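> no sequence on hand, only this structure:
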């Protein structure tokens, strides 16, 4: 199993990019945990609605807008990921600064593109 990724903003809706990301991460052999507004299962991964302190999260990939991200700042820091990916529409200079101050790398990129081009 490859490094663990937390998808924040996971959705059961097949047209959502977070849904596609969970599927693609699983198909590429990554360990995936998911956090969303509704419980359910995507690609065999249960979507949690509670903020769980998952262990050994390497990457957090965001699918929530910057105004919603504020309530996750401390949670993300508590997970101590090695990096955070800001997918299109999630760009947040305020959070970039917080991550930098906590020595957490971040990328403004698309998880789906990174996986498709073997750059994940």
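Good, I have the coordinates. Note that the structure is predicted; figures quoted are calculated from it, not measured.
> C-alpha from now on. contacts and neighbour counts both.
Noted.
> just to check, residue 23 is in contact with residue 43?
Yes: with contact defined as Cα atoms under 8 Å, residue 23 reaches residue 43; the gap is 5.5 Å.
> between the two, which one's more packed in?
residue 23 (18 against 14; other Cα atoms under 10 Å).
> how far away is the more buried one from residue 46?
12 Å (Cα to Cα, to the nearest Å).
> here comes the other one, which I'd like you to weigh against the first:
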């Protein structure tokens, strides 16, 4: 399963970085987009909306206002689900995802991984 982390960062203190670390630790394939290019472990953080193939899950670490510029992009990837981590909740986007038959969860990626519910 491939996971796209949006809001990725090289800052080891941030939850997006910790999510990448834990996903890799559980042998998930990870791709990442962030505000700045860089590396999180051995994952390249891209700044462009690359049309990644085979994305199963998109996990969000960007606020609802910033999410607007990603709506069409995320929908175009046809992921199975989108995870809205704490602080990213967005009813406007939930509606669009529902209309495109994409599941979403309001959950914490770190907790899902830690409890084997990912």
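That came through, no problem. On a predicted model such as this, the values are computed, not experimentally measured, just so you know.
> trace residue 116 of structure 1 over to structure 2, please.
Here residue 116 of structure 1 is matched to residue 114 in structure 2, going by TM-score structural alignment.
> can you count the residues close to that match?
12.
> quickly find the element holding residue 100 of structure 1.
helix 93-101 (DSSP states H and E).
> that helix aligns to what range in structure 2?
Under TM-score structural alignment, helix 93-101 of structure 1 corresponds to residues 91-99 of structure 2.
> near residue 10 of structure 1, how many other residues are there?
Neighbourhood size, residue 10 of structure 1 [other Cα under 10 Å]: 32.
> quick one: map it onto structure 2.
With TM-score structural alignment as the criterion, residue 10 of structure 1 matches residue 8.
> nearest spatial neighbour of that match, chain-adjacent residues omitted?
Excluding the flanking residues, the one nearest residue 8 of structure 2 by Cα to Cα, 6 or more residues apart in numbering is residue 34, at 4.5 Å.
> can you find the partner of the one you found in structure 1?
With TM-score structural alignment defining the correspondence, residue 34 of structure 2 maps onto residue 36 in structure 1.
> so which residues of structure 2 form strands?
2-8, 29-34, 38-40, 43-46, 55-60, 81-84, 103-106 (DSSP state E).
> out of these, deepest packed?
Counting by mean count of other Cα atoms under 10 Å, strand 2-8 has the highest mean neighbour count of those, with a mean of 24.
> what helices or strands is that one leaning on?
The contact analysis (3 or more Cα pairs under 8 Å, 6 or more residues apart in numbering; DSSP states H and E) places strand 2-8 of structure 2 against helix 15-25, strand 29-34, strand 55-60.
> which non-adjacent residue is nearest residue 63 of structure 2?
Excluding its sequence neighbours, the residue lying closest to residue 63 of structure 2 (Cα to Cα, 6+ apart) is residue 88, at 4.9 Å.
> correction: the previous question concerned residue 99 of structure 1.
Counting by Cα to Cα, 6+ apart, the residue nearest residue 99 of structure 1 is residue 105, at 6.8 Å.
> gap between the one you found and residue 77 of structure 1?
12 Å.
> what sits in contact with each of these two?
Residues touching both residue 105 of structure 1 and residue 77 by Cα atoms under 8 Å, 6 or more residues apart in numbering: residue 99.
> how about the residue mapped onto residue 51 of structure 1 from structure 2, nearest residue that isn't a chain neighbour?
For residue 51 of structure 1, the aligned position in structure 2 is residue 49, judged by TM-score structural alignment. Leaving aside its sequence neighbours, residue 49 of structure 2 sits nearest to residue 73 (Cα to Cα, 6+ apart; 6.9 Å).
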